[in-house]
Structure formats: structure tokens, C-alpha cells
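**Student:** Coordinates only, no sequence provided:
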């Protein structure tokens, strides 16, 4: 998709939901890390934490840019991870909503 495929209202909705999903993703990660930090007791648990954090960083950075070419995939991933809801996406074209919903199931 290109910017021309989006009305100004749709872009506003998508950007707002995208930003909320990113924020919630970090909040969730911080919460998990706080719990995991209390469980650190061995060198192996430290390296395991490092591996976990590296993986999460890779996932986060993969969806950290609002890119018109990938935004439907990104929103679908955020929906699948329960970081956004379909209700938040109201205002998008029904075809875009249907694509996001379908992609979130895989």
C-alpha cells in the first residue's frame, strides 16, 4: 500500500492504534522483565534473560516503523498479540479491516 491508499482519517486511526500497540508492547515487556529479574539466580538464568531480551528487541524493532508497505501486517501482528483491538481500528476501510483480521489469525 502507499500513502495514496489511505484517507487522512484512516491514516490518523492507523497511526494512533500503531502508537498504542507499540506503547503497550513495551509496557508488557517491562512487566515481564520485572518478574523475570526476580528469578535470576544463576549465570545460566542471566544468559537466558539476555537471549529473551534480544529476541524481544528483534520483534519490537521489526514492527517499530509506520511503513505503508507493511502497516496491515504490523497491525495484524499487534492484534494477534492482543496489543490492540478491532474496536480501536474502527474508521478504517472495511476491506482493510477484513485483511487485518484475517492476517491476525495466522
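**Tutor:** Thanks, I have it. Note that the structure is predicted; figures quoted are calculated from it, not measured. Residues are numbered from 1 along each chain as shown.
**Student:** switch to C-alpha atoms for all contacts and neighbour counts from now on
**Tutor:** Fine.
**Student:** element containing residue 21?
**Tutor:** helix 8-38 (DSSP states H and E).
**Student:** How about that helix, which residues are buried there?
**Tutor:** The neighbour-count criterion (16 or more other CA atoms under 10 Å) identifies 10-11, 13-14, 17-19, 21-22, 24-25, 29 as the buried residues of helix 8-38.
**Student:** Now the element after the strand or helix carrying residue 73, going C-ward?
**Tutor:** Following DSSP H and E, one finds residue 73 within helix 71-80. Counting by DSSP H and E, the next helix or strand C-terminal to helix 71-80 is helix 94-103.
**Student:** So what's the gap between that following helix and the chain middle?
**Tutor:** 16 Å (CA atoms, centre = their mean, to the nearest Å).
**Student:** okay, pairing it with this:
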């Protein structure tokens, strides 16, 4: 992923931060729901280790995905839209060039 030198206005920063935080919370809520469902069927120690491995992998994935550096934020937001954690409508108010880049990247 190539970083960009895009500048962000104060308003755009607020819009992006809100959208970013909402997507992050949605993904965490889904993870908690999934863990609750999986943990209710634990019967053996191997089940516990599988849950542990699942959580470790998800933590690594989530920690790597949610990068709020402005130089990569367009790519991060596009990825969140593509994965369904964010809707393009939540990014209304960003500059047209940023929205166009995000929209194009969601199709890749």
C-alpha cells in the first residue's frame, strides 16, 4: 500500500475520525458476539486453544488494519468500506477527490 501526501482539513479529520471509530466499534462488537457464540460450545481443551488462536489472529488483523495515519487513511477507509464495516455515506463531507479515491479503491 502506497502512502499519500493528501492534506486533511479539520472538518475532514473529524468526519474521518468519527467514521473510523464507528467502523472499529462495529468490528469489535461483531468479534465479541462471535466469541460469545464460540465460547458457549467449548467442551474440550482443544476448543479453548482454537478460540485462543482465533482471538490472537483477529487481534493481529484488527491492530494492523486500523491505522489512523493521514498518509494511509484513504486506503484504510476504502478497506473498511469494502469489508462492510463502513458505508460511503458516512464519509460525506470529505473532499471530492478523497471520496473518488476511496470509491475507486473499494472496487479493487
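**Tutor:** Cool, got the structure. Since we're looking at a predicted model, the values are computed, not measured.
**Student:** quick revisit: kindly present the buried residues of helix 8-38 of structure 1 as TSV, with separate columns for distance to residue 48 of structure 1.
**Tutor:** Formatted as TSV, the buried residues of helix 8-38 of structure 1 follow (distance: CA to CA, whole Å):
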residue	distance to residue 48 of structure 1
10	41
11	39
13	38
14	35
17	32
18	29
19	29
21	26
22	24
24	23
25	20
29	15
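**Student:** And those residues, which two are furthest apart?
**Tutor:** Spanning the widest gap among the buried residues of helix 8-38 of structure 1 are 10 and 29, at 28.3 Å by CA to CA.
**Student:** circling back: tell me, the helix holding residue 73 of structure 1 lands on which residues of structure 2?
**Tutor:** Taking TM-score structural alignment as the measure, structure 2 aligns residues 73-82 with helix 71-80 of structure 1.
**Student:** so which of the buried residues of helix 8-38 of structure 1 comes closest to residue 94 of structure 1?
**Tutor:** Minimum distance to residue 94 of structure 1 across the buried residues of helix 8-38 of structure 1 is 10.9 Å, recorded for residue 10 (CA to CA).
**Student:** How many neighbouring residues does residue 62 of structure 2 have?
**Tutor:** 14 (other CA atoms under 10 Å).
**Student:** I meant to write residue 78 of structure 2 there.
**Tutor:** Neighbours of residue 78 of structure 2 (other CA under 10 Å): 23.
**Student:** Residue 93 of structure 1 now?
**Tutor:** By the criterion of other CA under 10 Å, residue 93 of structure 1 has 12 neighbours.
**Student:** quick one, what contacts residue 90 of structure 2?
**Tutor:** For residue 90 of structure 2, the contacting residues are 15, 19, by CA atoms under 8 Å, 6 or more residues apart in numbering.
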